[in-house]
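[1] got a sequence here, can you model it:
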Amino acid sequence: MADRLEASGVAVRRAGPHLVWVVDFPLFVEEEGRLVSAHHPFTRPHQEDEHLVHSNPSEARSQHFDLVLDGWEIGGGSMRIHEPALQRHVLETVLGEDTAPLQHLLDALASGAPPHGGIALGLDRLVALVCGAQSIRDVIAFPKTSDGRDLMADAPSDISREEYDLYHLTKPS
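    Model prediction:
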């Protein structure tokens, strides 16, 4: 029956957990009239899109991926840029960042870093799904308050004006 429904164009939801990898995110998105990294500024472009980083960066796709279980993101990561010239171009030319605070990274990449990447799994999200919890806060040992404060670490703490500027943050009034 399900095969006949699918053949007729009707979507049929099959039983069981449904996992999907979400890929081909944009490398950059526009915010307030300028390009910003869609994932982080160290995310590698697709090899076939690398030329776009130099000619039309808003069209480049990233090697950023998310793992989704039944509509809930349970993990995500990316392959990282390992060439110093490409990393410098992304930071300086595309994103307009000062590379001085990251010179140690560019120096390390110039020493011959291999291709590398990473993924972070949200085990707390996965546990919340398995347990049928109403909120992820129900399965976290030390959850944040509803306004995002960590009572155990008394975070967030105040940061300097320079740190607000460095990370392009607006200081709350």
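[2] C-alpha only now, for contacts and for neighbours.
    Will do.
[3] for Val94, give me its contacts.
    Residues in contact with Val94 (C-alpha atoms under 8 Å, 6 or more residues apart in numbering) are 35, 53, 57.
[4] so which of those residues comes closest to Asp98?
    Asp98 lies nearest to Leu35 out of the contacts of Val94, by C-alpha to C-alpha, at 14.9 Å.
[5] surely that closest one touches Glu59?
    No. Leu35 is beyond contact range of Glu59, at 11.2 Å (criterion: C-alpha atoms under 8 Å).
[6] which residues do these two both contact?
    Phe28.
[7] which of the three states applies to the residue nearest the centre of the chain?
    Closest to where the C-alpha atoms of the chain average out (C-alpha atoms, centre = their mean) is His39, at 3.5 Å. Classification of His39 using DSSP: H, G, I helix; E, B strand; the rest coil returns coil.
[8] the strands in this protein, which residues?
    With strands called from DSSP state E, the chain shows them at 19-22, 28-31, 34-37, 64-69, 72-80, 116-121.
[9] relative to Thr43, which of those strands is closest?
    strand 72-80 (4.7 Å).
[10] and of the contacts of Val94, the nearest to Ala141?
    Closest approach to Ala141 among the contacts of Val94 (C-alpha to C-alpha): Leu35, at 37.4 Å.
[11] now the closest residue in space to that closest one that isn't next to it in sequence: how far from Pro41?
    Spatial nearest neighbour of Leu35, excluding adjacent residues (C-alpha to C-alpha, 6 or more residues apart in numbering): Val29 at 5.5 Å. Distance from Val29 to Pro41, counting by C-alpha to C-alpha, to the nearest Å: 12 Å.
[12] can you check Pro84 too?
    13 Å.
[13] cool, and Ala128?
    30 Å.
[14] all helices for this protein, in order.
    2-7, 50-55, 84-88, 103-110, 123-131, 161-166 (DSSP state H).
[15] compare with the first, here's sequence two:
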Amino acid sequence: MARVEVAKLIDSKGLSIYEPGFHFLWINQFPLFEKNNLGQWKSVHHPFTAASPETAHFLYTDPSKVIGLHHDLVCNGQEVGGGSIRVHNPEVQKYIFTEILKENSCEMEYFLTALNSGAPPHGGIALGLDRLIAIFVNAKSIRDVIAFPKAPGGKDLLCGTPTMVDDEILSQYCISVSNHNKS
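    Below you'll find the predicted structure:
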């Protein structure tokens, strides 16, 4: 919410830039790949994002020119959702894994087999409803709108977690815990 407060302060000085309300923006046309610090290609979003039809041919010649079919939804300067259209062609997906990302496609063979079964074009979006509600009610913190927020340190005060599990319960599930304190 700091951006809104800064905008209000600037507005109070006679420079009108703050517009109350809910301002939504779709962000798209992200590059599909970028190079990491070792000069290797990596996915900007995830390796299952499809290329835009207009730039898909660059997969085979210049991955830096490929635009992905992924998108973010922003409200008042804060990301509240994101998603993508997925690769549904097994040959394209295998090419991305092996030739662009230099991944071992054997680890994803089950997925490529599933795509060979005829997956239709598909995709989705995930909304951060807690973020959206925080914006709508002008909450100072997202914790103010989460039903069961974690306390500092990751503690869940409702459940009293995290906590140690009794040895008896651990043994029921054949789990052993080693204490590796480093002095």
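[16] the residue nearest to the centre of structure 1 maps to what in structure 2?
    Applying TM-score structural alignment, one finds that His39 of structure 1 aligns to His45 in structure 2.
[17] next one: His64 of structure 1
    Using TM-score structural alignment, His64 of structure 1 lines up with His70 in structure 2.
[18] one step back: of the helices of structure 1, flag the one that's most buried.
    Highest mean neighbour count of those: helix 84-88, a mean of 18 (counted as mean count of other C-alpha atoms under 10 Å).
[19] sorry, back to before: residues touching the match of His39 of structure 1, list them.
    With C-alpha under 8 Å, 6+ apart, His45 of structure 2 has these contacts: 32, 70.
[20] quick revisit: do I have it right that the match of His64 of structure 1 meets Gly81?
    No. Counting by C-alpha under 8 Å, Gly81 is not a contact partner of His70 of structure 2; they are 11.0 Å apart.
[21] of these two, which one has the most company?
    A side-by-side neighbour count of His70 of structure 2 and Gly81, using other C-alpha atoms under 10 Å, places His70 first with 26 against 18.
[22] gap between the more buried one and His45 of structure 2?
    Distance from His70 of structure 2 to His45 of structure 2, by C-alpha to C-alpha: 7 Å.
[23] measure the aligned partner of Ala114 of structure 2 in structure 1 to Ala100 of structure 1 for me?
    Aligning on TM-score structural alignment places Ala114 of structure 2 opposite Ala108 in structure 1. For Ala108 of structure 1, the distance to Ala100 of structure 1 (C-alpha to C-alpha) stands at 14 Å.
[24] repeat for Val68 of structure 1
    To Ala100 of structure 1, Val68 of structure 1 is 37 Å away according to C-alpha to C-alpha.
[25] distance from the biggest helix by length in structure 2 to the middle of the chain?
    Of all segments of type helix in structure 2, defined using DSSP H, the longest is helix 2-12. Centroid separation for helix 2-12 of structure 2 versus its chain: 29 Å, with C-alpha atoms, centre = their mean, to the nearest Å.
[26] which residue in structure 1 aligns with Leu132 of structure 2?
    By TM-score structural alignment, Leu132 of structure 2 lines up with Leu126.
[27] pretty sure that match is touching Gly75, no?
    No. Under the criterion of C-alpha under 8 Å, Leu126 of structure 1 makes no contact with Gly75, lying 9.3 Å away.
[28] run a quick neighbour tally on the residue nearest to Leu35 of structure 1.
    Val29 of structure 1 has 17 neighbouring residues, counting by other C-alpha under 10 Å.
[29] neighbour count: Val68 and Ala100 of structure 1, which is higher?
    Neighbours were tallied for Val68 of structure 1 and for Ala100 using other C-alpha under 10 Å; the higher tally belongs to Val68 (16 against 9).
[30] the more buried one against Val22, yeah?
    Yes. Under the criterion of C-alpha under 8 Å, Val68 of structure 1 makes contact with Val22 at 7.4 Å.
[31] so what's the residue count around the closest residue to Val87 of structure 2 other than its chain neighbours?
    Leaving aside its sequence neighbours, Val87 of structure 2 sits nearest to Ala50 (C-alpha to C-alpha, 6+ apart; 4.4 Å). The number of residues packed near Ala50 of structure 2 is 26, by other C-alpha under 10 Å.
[32] now that Ala50 of structure 2 has come up, it's in contact with Gly83, right?
    No. Between Ala50 of structure 2 and Gly83 there is no contact under C-alpha under 8 Å: 11.3 Å.
[33] pull up the overlap in contacts between the two.
    Joint contacts of Ala50 of structure 2 and Gly83 (C-alpha under 8 Å, 6+ apart) are His70.
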